[in-house]
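Engineer: pasting the sequence and the predicted model now:
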Amino acid sequence: MSTTRIAVLIGSLRADSLNRKLALALAGLAPQDVHFEHLRIDDLPLYNQDHEGNPPESVKRLKAGIAAAQGVLFVTPEYNRSIPGVLKNAIDHASRPYGQSAWAGKPAGVIGISGGAIGTALAQQHLRNILSYLDMPTLGQPEAFIQSKEGLLDDQGRIGVDATRQFLQGWVDRYLAWVRKHAQA
């Protein structure tokens, strides 16, 4: 049985990130033949086109992680009604130089959690616009705008609310089917 590799980009650097906890919970809902690899983005320098010819090791590592994966999962908070700068920076690095984007053709999933009533709806919409330009087929349904509540997620990725667990299980199942449908050989 071959392993399906999913590159995970978490748009929060916070040690106690709700989105990191959500990413762990999603991985826990996947079958044994799926490996979720959290790609590091906290050490990427700010994108500068002058460095494209000789990118730093952190950028090479990011692009290699994306290339090795059959799909990409973006787990993002919402900052000021959009995606965090650290996530946009990672997206820009891996899309360059022009014609050498690591993103092209990679099936994507977008999800996020926040304390607000609309979850990360606006950040997800902005991210979907970017992913469309990058030629990433992105799962459209079901959408998942998760509002954090006390006891919803713990540090080990356990989901404390049965209805949320069932919803997220359905989301993971649909996302993995999407990846398998669109993954490049």
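Structural biologist: Sure thing, it's come through. These numbers come from a predicted model, not from an experiment.

Engineer: from now on I want contacts and neighbour counts done on CA atoms only, so please keep to that.
Structural biologist: Fine.

Engineer: show me where this structure has helices.
Structural biologist: Under the criterion DSSP state H, the chain contains helices at 18-28, 57-67, 85-94, 121-133, 162-182.

Engineer: and the residue most central in space within the chain, what does it touch?
Structural biologist: Geometric centre of the chain, nearest residue: F74, 1.4 Å, by Cα atoms, centre = their mean. Applying Cα atoms under 8 Å, 6 or more residues apart in numbering to F74 gives the contacts 8-11, 108-112.

Engineer: how close does it get to E150?
Structural biologist: 23 Å (Cα to Cα, to the nearest Å).

Engineer: and Y133, how many residues sit next to it?
Structural biologist: Residues lying near Y133 (other Cα atoms under 10 Å) number 9.

Engineer: dropping in the other structure now:
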Amino acid sequence: MQKKSIGIIVGSIRKDAYTKKIADFLISKTPEGHTLETINIADLPLYNQDYDETDEPENYSIFRKKVKAKDGIIFITPEHNRSVPAALKNALDVGSRPYGKNVWDGKPCFVISSSVSGISGFGANHHLRQSLTFLNMPALQQPEIYLPNVQDYFNDKGELIKEDTASFLTESLKTYLDFASKFIK
């Protein structure tokens, strides 16, 4: 049986981002039969429709090929001004253009949001889901994952130390992979 390949898009491009630490934790819990890989969005130039009619940046092509090769996508995002970070929105735009060549199309997805406040990325989570609906990405609806005060979840080595959250994320990953298997051919 061929392994199912799942991409992880980390919404923050900050070097020590909590969302990156969450991604690393999920990768460490990858069940047999699957691979999880982070897809970098930090070096994508801002989407510009002019590129659709001329030579696109090489980073666009590389990114689009990586996303297209994945069987599903996990989005892990912080909240910026009650929405997703600009880098994440840009990645969605780059992957969905030019019109008719949406590399996100039909890929089952999973959304995890977090914040350093008690709001836990609720606004980002739901703004992202609006875009995912338009991009034709079936999203796991339950469990919903909102991680508040995420700065308290990790030790100095970047390891997840909140045992209840670790268990919840591990079980949620399994739930997502079961959900995604219904869409993966």
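Structural biologist: That came through, no problem. It should be emphasised that the depicted structure is a prediction, and the values quoted were computed from it without experimental measurement.

Engineer: can you list the helices of the first structure in CSV and add distance to A104 of the first structure?
Structural biologist: Output for the helices of the first structure, formatted as CSV (distance: least, Cα to Cα, whole Å):
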stretch, distance to A104 of the first structure
helix 18-28, 23
helix 57-67, 10
helix 85-94, 10
helix 121-133, 9
helix 162-182, 12
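
Engineer: pick the most deeply packed of those helices.
Structural biologist: Of the helices of the first structure, the one with the most neighbours on average (mean count of other Cα atoms under 10 Å) is helix 18-28, at a mean of 23.

Engineer: who are the packing partners of that helix?
Structural biologist: Using 3 or more Cα pairs under 8 Å, 6 or more residues apart in numbering; DSSP states H and E as the contact test, the elements touching helix 18-28 of the first structure are strand 4-10, strand 71-75, strand 108-114, helix 162-182.

Engineer: now do that helix against strand 108-114, angle only.
Structural biologist: Interaxial angle, helix 18-28 of the first structure versus strand 108-114 (axes from the mean of the first three to the mean of the last three Cα atoms, to 10 degrees): 130 degrees.

Engineer: what residues does helix 18-28 of the first structure touch?
Structural biologist: Applying Cα under 8 Å, 6+ apart, the contact partners of helix 18-28 of the first structure are 8, 10-12, 35-36, 75-77, 112-114, 148, 153-159, 168-169, 172.

Engineer: residues contacting I119 of the second structure?
Structural biologist: I119 of the second structure neighbours (Cα under 8 Å, 6+ apart): P148.

Engineer: one more time with 10 Å, if that's ok
Structural biologist: 79, 82, 113, 146-149 (Cα atoms under 10 Å, 6 or more residues apart in numbering).

Engineer: over to T170 of the second structure?
Structural biologist: 25-26, 28-31, 164.

Engineer: ok, H35 of the first structure to F74 of the first structure distance?
Structural biologist: 15 Å.
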